[in-house]
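No sequence on hand, only this structure:
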């Protein structure tokens, strides 16, 4: 038996990297009986049946697990959002951040296509960059065309397992190609009719980029909060945690409670108003979801 890490899952096969070699493996039937699905990023025990093939026997305990995209043991999430085409969406970014915060994965915000901005657009993005950095998030402004920000991004990727995630068409594949031209990942144009990107990545795969492993994942534009309880949501807004200690009531949800320090901070502008608005929207959404049994 040997140990390795799944770097690709495709058509029922799992490609396991072990000591520099890749084995095309099937999962044993026990996984189906236990309703356990091996994920890209899983550390596994396998037996080799030849120099290139084998069977996965066991999955080591996971550090974390994402459902969309389906990947495990991620050390950091590179959340790619374009400055334009499609336009930057702070609300969608905040949805991603809540999910990543809930998984205790370090987020890195990457704003792509900075070369396409005009003067007014640069000012708008600069305000968002300032706000998110003030919260404590790492924010990198990039361009696959001018290569701006790529050295900074490469430094963060080195020696880590990262997931690239974001809305379709924001330029994830373009950035990865700029960092590692040998990848030659397919890129797609933006549909001007729908305002959405064409899906260009069809499966999850760990790619060697800048001395680290990167999961290039299918683009998607919606996230659900199915795994998050309402009373947990304030914990996933870091700036809320700092002010929340000053709330009158323990377990304050920062909605309508008296003497709520978070609401006071939002009203004073110490918390970005749009972040608080997004929080209220997420609360309303979670209250309307069907109960789980």
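Good, I have the coordinates. As the structure is a computational prediction, the values presented were derived from the model and not from experiment. Numbers count the residues shown, from 1 in each chain.

make it CA atoms for all contacts and neighbour counts henceforth
Will do.

Other residues contacting stretch 111-129?
Here stretch 111-129 makes contact (Cα atoms under 8 Å, 6 or more residues apart in numbering) with 80-84, 90, 139-146, 170-171.

ok, now with 10 Å
Under the criterion Cα atoms under 10 Å, 6 or more residues apart in numbering, residues 79-88, 90, 109-110, 131, 133-134, 137-149, 170-172, 174-175, 272 lie in contact with stretch 111-129.

Just these: which are in strands?
79, 80, 81, 82, 109, 110, 138, 139, 140, 141 (DSSP state E).

Pasting the second one now:
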């Protein structure tokens, strides 16, 4: 039985890399019966059924799994946000970070299009976003004018499975094209009427790079918390986790409880107020979601 990794899923077929040779495979009916969908990134066993054709017969246990984008076994998430066009949304950034943290995936934050800002605007934005570095995230500010742009990004990708994701129009596809000459993924201009980019990537695909794999994924403009339990949300904020043992009550949700170390830190401006407000919004969003049956 051959064993490989799914590197692309498209139109009901799963493209499995096996020692550098790609087999176009179908999934066995047993997966449908068990409501299991093979994902890009899965390590699978398959049977050959013809010239570079086959059937997936087994899927190894996953160390993690994302829904948007649909991919498994990711080492790190390169989260791209633009400084302008579309304007930076900390709410969207924090929402994606929650999703990544809930899956125990390491996030790295890239802020693109810094060249579109005036010097004072860039300095102000960098000062504000220093907070994310202070709480433990790796961040980089990128400009298309950077002569070493490819080198800056490449250093993070060696021997890792990395998912590139971000709001549509932030420059994700352009960056991938710069990293991999000849890839020539389609890019579109920002829609003036919508204020955001058009979706140009239609499927998830793993692309070999630097002895690792990077994923081009469909852009997104919204996320939900369908899989996240309310009690788990505070664990997705590292600055909250750092203070939870000093809260008065075990299991503090950092909302109205007395003796809450997180609320005290917000009052003392040790926690970014906007990020705490996003946390409260996420709580309400989880509370208001439709029950799952």
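It's in. Keep in mind that what you see is a predicted model, and the values were worked out from it rather than measured.

Next, the TM-score between them, please.
Here the TM-score for the pair of chains, by TM-score structural alignment, normalised by the length of structure 1, is 0.97; 293 aligned residues with a Cα RMSD of 1.3 Å.

What segments of the stretch 51-200 of structure 1 are helices?
Here the stretch 51-200 of structure 1 has its helices, by DSSP state H, counting those that start in this stretch, at 90-102, 119-135, 150-157, 172-179.

Which one, of those, ends up nearest to residue 13 of structure 1?
helix 172-179 (23.5 Å; Cα to Cα).

on average, how far is the closest one from the matching bit in structure 2?
Superposed on structure 2, helix 172-179 of structure 1 shows a mean distance to its aligned partners of 0.7 Å (mean Cα distance after the TM-score superposition for structure 1).

Okay, angle between that helix and helix 150-157 too, please.
Here the directions of helix 172-179 of structure 1 and helix 150-157 differ by 100 degrees (axes from the mean of the first three to the mean of the last three Cα atoms, to 10 degrees).

How far off centre is helix 172-179 of structure 1?
16 Å (Cα atoms, centre = their mean, to the nearest Å).

Counting by contacts, list what it packs against.
If you count contacts as 3 or more Cα pairs under 10 Å, 6 or more residues apart in numbering; DSSP states H and E, helix 172-179 of structure 1 packs onto strand 76-82, strand 106-112, helix 150-157, strand 161-165, strand 205-209, strand 212-216.

got those as CSV, with distance to residue 231 of structure 1 and mean neighbour count columns?
Compiled in CSV, those are given as follows (distance: least, Cα to Cα, whole Å; neighbours: other Cα atoms under 10 Å):
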stretch, distance to residue 231 of structure 1, mean neighbour count
strand 76-82, 24, 24
strand 106-112, 21, 22
helix 150-157, 32, 16
strand 161-165, 26, 24
strand 205-209, 34, 21
strand 212-216, 31, 23
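
can I get those in a markdown table with distance to residue 227 of structure 1?
Below are those laid out as a markdown table (distance: least, Cα to Cα, whole Å):
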| stretch | distance to residue 227 of structure 1 |
| --- | --- |
| strand 76-82 | 18 |
| strand 106-112 | 18 |
| helix 150-157 | 28 |
| strand 161-165 | 19 |
| strand 205-209 | 24 |
| strand 212-216 | 22 |
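
contacting residues around residue 159 of structure 2?
With Cα under 10 Å, 6+ apart, residue 159 of structure 2 has these contacts: 75, 208, 209, 210, 211, 212, 213, 214.

And the helices and strands packed on helix 172-179 of structure 1: which comes nearest residue 232 of structure 1?
strand 106-112 (17.7 Å).

Output the residue interval of structure 2 matched by the closest one.
Using TM-score structural alignment, strand 106-112 of structure 1 corresponds to residues 106-112 of structure 2.

That stretch vs structure 1, average distance?
Mean deviation for stretch 106-112 of structure 2: 0.6 Å (mean Cα distance after the TM-score superposition for structure 1).

With adjacent residues omitted, what lies nearest to residue 136 of structure 2?
Computed as Cα to Cα, 6 or more residues apart in numbering, the closest residue to residue 136 of structure 2 that is not its neighbour in sequence is residue 238, at 7.8 Å.

Please apply the same query to residue 71 of structure 2.
residue 40 (5.0 Å).

how many neighbours does the one you found have?
Residue 40 of structure 2 has 27 neighbours, counted by other Cα atoms under 10 Å.

One more: residue 193 of structure 1?
Neighbours of residue 193 of structure 1 using other Cα under 10 Å come to 6.

What distance do you get for it to residue 221 of structure 1?
16 Å (Cα to Cα, to the nearest Å).

if we can go back for a sec, point out the most buried one among the helices of the stretch 51-200 of structure 1.
Of all the helices of the stretch 51-200 of structure 1, helix 172-179 carries the top mean neighbour count, a mean of 22, counting by mean count of other Cα atoms under 10 Å.

Could you tell me where that helix falls in structure 2?
Going by TM-score structural alignment: helix 172-179 of structure 1 matches residues 172-179.

what residues does that stretch touch?
78-82, 110, 112, 144, 149-151, 153-154, 164-166, 171, 180, 183-188, 200-201, 207, 209, 214-219.

hang on, the earlier thing: wait, which of the helices and strands packed on helix 172-179 of structure 1 is closest to residue 64 of structure 1?
strand 76-82 (10.9 Å).

hang on, isn't residue 229 of structure 2 packed against residue 286?
Yes: the pair residue 229 of structure 2 and residue 286 passes the contact test of Cα atoms under 10 Å, sitting 7.6 Å apart.

Those two: who's more crowded?
residue 286 (17 against 12).

distance from the strand or helix carrying that one to structure 1 after superposition?
In this assignment (DSSP states H and E), residue 286 of structure 2 forms part of helix 273-288. Comparison of helix 273-288 of structure 2 with structure 1 after fitting gives an average deviation of 1.1 Å (mean Cα distance after the TM-score superposition for structure 1).
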